[in-house]
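>>> Need a 3D model of the following:
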Amino acid sequence: MLCLLLIQLLILPVDDAKRSFEYDHSWKLFNYDIDGVKYMNDSDYEYKEGTFHFQDVALEEHEKFLIRQNLIPYDFIYDVPQTTISIPRTRPGIPFTVNFIDNFLHEKEPMLRPFPNSKEGKEFTSVFNMFEDGCDRLWFVDTGYLDIPGVRKQVQPASLLLYNSLPKPNFQFRKDINSALLHNGITSGLRSLSVDFIFPCAESYVYITDDTTRDLIVFSLQDMRFTKISRASNTADSWKFIVPQFETQYRLEVEKYRKRPNETYEHYVDFLNSTNQLYDPSSDSRPRDTFKNTYYPNYEGMIYTRTYEGNILLFTDGNRNKLYCWNMDTPYEEENVDLLTTIDETKYRFSALDASGSVLHGLIQRTLNNTSSKFNEDENNFWLFSKIIKELLEGSKCSESNQCTDYLTRRTESQSLLFIKKISPKYVTDTVVRKFEKIWNVTGIMN
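Sure thing, here's the model as predicted:
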């Protein structure tokens, strides 16, 4: 019955039924399994074998171990073995900021577990976005900052962490971010990241968006060092277009930070999003947190994911109730953007998207009203859904072939003959493609 209800909620008009999502799991509120101890209710204390607590001791909110109403996901990564979920520490009662769901257990209502285990999970302070690259690596930016109203403090330096994801998460390194690269040392704005890599995987770059300044902090895996790109000085290297009701930006200046031993390497340019550039306080109607009027972090701006096989960008509007697509092999113009589906923003919002292989996985949560910052514990408030991407895009502008797509296909095939195993270039305008095609022809790289 619930499955049917969710499908009905996600269908736009009747003739858009093919875009309905398949319901996977739902929760009223999240429960925890920490080292075999199951937390099905709020808890003031962490239960440990051989210890006891005096339950009549009054605790402040920020001292409580688990407050289930405050477990609000910000980002997630779907893998066959497990789904990794981040919950930033912007409210009290969040035991672990990075968690996972064990997909092999087939639990009727999956429980959160600390990533990768309770011991290592305690080393994370607060994580927003995460990234899994094509080299089976998981990247995290830990702000090191407890953003809990009343007890805001820097617990440890902001840092970049790397884990191998297969066959199971395996820690590689933690690298602190130099505070000199931050605005007055503020780390709470380190929320968005993208990873750019070329095979072999050692040549990798991580781009971290600092929402405080809108600058980019770039990490080179080869050099193991950070560099800052000031967006204010690179406006000529970026361009934008209007999607209904809000702006997105596609940054090209990251290409300049490639090492260039020669011109045969491939560019991979990702979509970089700064959450605060979409925020307009004068028109914002989102519910405020009861803790000193702060905002729920998962309501800030658009979210997106990318299908690497088809080079399709899937993204929401700022209110997170509309899902759009853009074929990134077409010019970056509004006429090439298509609306795929809409959900009732007064009741539901997309809170995370992850295109994994041929399937789009996503998380929807109930929208809180202006008079309450609490979820209704008698109803489901979170849904995990999936949809085959080809079916989702069927009949949309994003499924149409074009000159750029044909060109990139031919170039990929020519590379295969030379056994060049690198990421294919993803240029988005015919002008840019023709420009680089001319260069390649002159240098003899292409026929």
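
>>> CA atoms for contacts and neighbours, from now on please.
OK.

>>> residues contacting residue 304?
313, 314, 315, 316, 352, 353, 354 (C-alpha atoms under 8 Å, 6 or more residues apart in numbering).

>>> oh, I was asking about residue 375
69, 366, 368, 381.

>>> All the helices of the stretch 251-400 of the chain, in order from the start?
All helices of the stretch 251-400 of the chain, identified by DSSP state H, counting those that start in this stretch, fall at 389-393.

>>> Which parts of it are strands?
304-307, 312-316, 322-327, 337-342, 348-356, 359-366, 382-388 (DSSP state E, counting those that start in this stretch).

>>> Would you convert these into JSON lines that also reports distance to residue 76?
Formatted as JSON lines, these follow (distance: least, C-alpha to C-alpha, whole Å):
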{"stretch": "strand 304-307", "distance to residue 76": "11"}
{"stretch": "strand 312-316", "distance to residue 76": "15"}
{"stretch": "strand 322-327", "distance to residue 76": "17"}
{"stretch": "strand 337-342", "distance to residue 76": "21"}
{"stretch": "strand 348-356", "distance to residue 76": "6"}
{"stretch": "strand 359-366", "distance to residue 76": "8"}
{"stretch": "strand 382-388", "distance to residue 76": "11"}
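
>>> Looking at those strands, which is nearest to residue 30?
strand 382-388 (8.7 Å; C-alpha to C-alpha).

>>> Check the offset of that closest one from the chain's centre.
Centre-to-centre, strand 382-388 and its host chain are 15 Å apart (C-alpha atoms, centre = their mean, to the nearest Å).

>>> Now do it and strand 348-356, the angle between them.
With axes from the mean of the first three to the mean of the last three C-alpha atoms, to 10 degrees applied, the angle from strand 382-388 to strand 348-356 works out at 50 degrees.

>>> Which elements pack onto strand 382-388?
strand 22-27, strand 359-366 (3 or more C-alpha pairs under 8 Å, 6 or more residues apart in numbering; DSSP states H and E).

>>> Just name the most buried of those.
Highest mean neighbour count among the helices and strands packed on strand 382-388 (mean count of other C-alpha atoms under 10 Å): strand 359-366, with a mean of 22.

>>> and that strand, how far from the chain's centre?
That offset, for strand 359-366, works out to 12 Å (C-alpha atoms, centre = their mean).

>>> which residues touch that strand?
By C-alpha under 8 Å, 6+ apart, strand 359-366 touches 78, 347-355, 375, 380-389.

>>> Mark which of these are buried, thanks.
With burial judged by 16 or more other C-alpha atoms under 10 Å, the buried subset of the contacts of strand 359-366 is 78, 348-355, 375, 381-389.

>>> So for residue 191, what's the nearest residue that isn't a sequence neighbour?
residue 128 (5.1 Å; C-alpha to C-alpha, 6 or more residues apart in numbering).

>>> Another sequence for comparison is provided below:
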Amino acid sequence: MELFFSGVFCLFIVSVSSSGLNLEFSWTRINYKWPSKRQRFRRSNGVNPRYGGRSYNGNADSIIFEDPDLEVKPIFGNVGQTSENLQVANDEPVGDIDYQYENNIPMGANVWKNKLFITVPRRRLGVPSTLNYVSLDNPNRQNTPLIPYPNWSKNLYPDPRNTGQNFVSVYRVAADPCDRLWFVDTGLIELPGNPIRVRPPTLIIMDLNTDQIIHSFEIPEDQLRPNSALASLSIDVTKSTCGDAFAYIPDLGGYGLIVYSLRENKSWRVSHNYFYLEPTAGEFFVSGHRFQWNDGIFSTELTSPKQNGYRDLYFHSMAGTNMYKVSTKILRNETASTRSYHEDDFQNIGDRGAQSQTSSADIHEPSGVMFLGLVNQDALACWSTDRPLDTISLVQRDDKTMIYPCDVKVRNDKVYLLTNTMPEFLFGRLNYDTVNFRVWSNTVENAIAGTMCETTRFRGNGRGKYY
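Got it, this is the predicted structure:
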């Protein structure tokens, strides 16, 4: 299972694109752009109730608080440096920043202007910053240090200022046409066998132009389940309806969908049998490891608005091979979406085929082409949503360099894919002397060239327009 560890025909592969994807960034291990000035902290005995009676390193006698008047020696740093000449190297943090590179694995990637956001959820201790970015203008494309967003102080755990409002753990983010960044802070430190609940799961919205949090919303407790896992979201909004946005948040562990209305500042939980795992599709074989996952509804994909002003929302389970959809006309109406019997509101589009279990997916709105991360095939696939499912095609596949396609995003006529070798992280041991994490991209037009997703919308004018 991605969060909390926890059809008889084969998928039709019509052809492999000659263009496929280009490698944008790669990392052997995740590193950070460390602060240029020393952090000032002191250690104090006792337990902080904000963090569930647990301390920073899991012990009850070592909690970190801010003390601007006290100088301390760094936990990490280069031997022989003093407070006067201490300079921050690219490979070592200074001050009381807990960094264990073996515990840092990227799970989400998204783009806004020249920022490529990279999220590193706190699946273990030793993750210094959960929400980060690198510049797309950076000529350094290998082992590029991540920059905490919006800053270091907002990403440290625990919060040195003891406000309890710092980012705890973020899996994936969404950027909307109104220049806002949306994400769910799960509020959970996922220590195996001993998870730490720091804060309730919280939906956060940031203004990307000012780097400020403009709204936050705690998911009501009665809309969560004991195994709830909120690892992705989609935003339903246009430039002309910024104040009337909706967020769709799959609960992959609780088998539900949470709908949030910004205008009403309210959320509701939608239930349906299609949100569950498919019992015969929970077997995975990736990177030499065989395992079972039980993840239900994993990601949601929005089409462009239809004539009635509403979109179709496609969805699928990770442990599943069927594709489903429902109109946002239903989801945006609390009464209609929460009634006990949905009649034919939800549609089963069909079975994508064996070995087509999909993690993240996204739709290129102008063309209607969906991109899917195929976990069991170490591949990115595409599908024109106006064509039958048996026209799904591979964009690119590689069982060495594309292990676990964990996030797929379409931004500005480009598709982005993050692969992170996670099964080896969970069930084996990563080799940090080789490349483990990669971000791939290409224009939609070039990515699907030579596949069954290439339609007349991509041919004829030579200018990359979609018609």
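
>>> Spatially, which two of the contacts of residue 304 of the first structure are the most separated?
So for the contacts of residue 304 of the first structure, where distance means C-alpha to C-alpha, the most widely separated pair is 313 and 352, at 14.0 Å.

>>> quick one: what's aligned to residue 130 of the second structure in the first structure?
Mapped onto the first structure by TM-score structural alignment, residue 130 of the second structure lines up with residue 97.

>>> aligned partner of residue 375 of the first structure in the second structure?
Under the alignment (TM-score structural alignment), residue 375 of the first structure pairs with residue 430 in the second structure.

>>> Against residue 291 of the second structure, how distant is its match?
17 Å (C-alpha to C-alpha, to the nearest Å).

>>> With residue 130 of the second structure instead?
27 Å.

>>> Between these two, which is the more surrounded one?
With neighbours defined as other C-alpha atoms under 10 Å, residue 130 of the second structure and residue 291 compare such that residue 130 has more, 27 against 13.

>>> Now for the more buried one: which residues touch it?
119, 120, 121, 122, 148, 155, 167, 168, 169, 170.

>>> OK, contacts around the fifth one?
In other words, residue 148 of the second structure. 32, 33, 129, 130, 131, 132, 133, 155.

>>> Same question for residue 231 of the second structure.
Contacts of residue 231 of the second structure by C-alpha under 8 Å, 6+ apart are 3, 170, 171, 172, 184, 186, 249, 250, 251, 252, 298.

>>> correct me, but the third one touches residue 117?
Think residue 171 of the second structure. No. With contact defined as C-alpha atoms under 8 Å, residue 171 of the second structure does not count as touching residue 117 (11.1 Å).

>>> any residues in contact with both of these two?
residue 108.

>>> Now which residue in the first structure aligns to residue 412 of the second structure?
Under TM-score structural alignment, residue 412 of the second structure pairs with residue 357 in the first structure.

>>> repeat for residue 146 of the second structure
By TM-score structural alignment, residue 146 of the second structure lines up with residue 112.

>>> and the gap between that match and residue 103 of the first structure?
Applying C-alpha to C-alpha to residue 112 of the first structure and residue 103 of the first structure gives a distance of 11 Å.

>>> Name the residue in the two with the higher neighbour count.
Ranked by neighbour count (other C-alpha under 10 Å), residue 112 of the first structure and residue 103 place residue 112 first, with 22 against 14.

>>> Next up, the contacts around the residue nearest to the more buried one when sequence neighbours are not counted.
Excluding its sequence neighbours, the residue lying closest to residue 112 of the first structure (C-alpha to C-alpha, 6+ apart) is residue 32, at 4.7 Å. Shown in contact with residue 32 of the first structure (C-alpha under 8 Å, 6+ apart): 38, 39, 40, 111, 112, 113.

>>> Run a quick neighbour tally on residue 430 of the first structure.
16.

>>> Give the burial count for the closest residue to it other than its chain neighbours, as a bare number.
Spatial nearest neighbour of residue 430 of the first structure, chain neighbours left out: residue 404 (6.4 Å); criterion: C-alpha to C-alpha, 6+ apart. By the criterion of other C-alpha under 10 Å, residue 404 of the first structure has 22 neighbours.

>>> Also residue 153 of the second structure?
So residue 153 of the second structure, with other C-alpha under 10 Å, has 18 neighbours.

>>> Could you report the separation of it from residue 216 of the second structure?
From residue 153 of the second structure to residue 216 of the second structure the distance is 18 Å (C-alpha to C-alpha).

>>> Repeat that for residue 269 of the second structure.
Distance of residue 269 of the second structure to residue 216 of the second structure, computed by C-alpha to C-alpha: 18 Å.

>>> out of these two, which sits in the more crowded spot?
Remark: of residue 269 of the second structure and residue 216, residue 269 carries more neighbours, 21 against 16, as counted by other C-alpha under 10 Å.

>>> these two touch, right, the more buried one and residue 258?
Yes. Counting by C-alpha under 8 Å, residue 269 of the second structure touches residue 258, with 4.5 Å between them.

>>> what residues are shared contacts of those two?
Common neighbours of residue 269 of the second structure and residue 258 (C-alpha under 8 Å, 6+ apart) are residue 223.

>>> three-state assignment of the nearest residue to residue 374 of the first structure once chain neighbours are set aside?
The shortest distance from residue 374 of the first structure to any non-neighbouring residue, by C-alpha to C-alpha, 6+ apart, is to residue 69 (6.6 Å). Judged by DSSP: H, G, I helix; E, B strand; the rest coil, the three-state class of residue 69 of the first structure is helix.

>>> mind checking what residue 69 of the first structure lines up with in the second structure?
Going residue by residue (TM-score structural alignment), residue 69 of the first structure aligns to residue 102.

>>> Repeat that for residue 28 of the first structure.
So, by TM-score structural alignment, residue 28 of the first structure is matched to residue 28.
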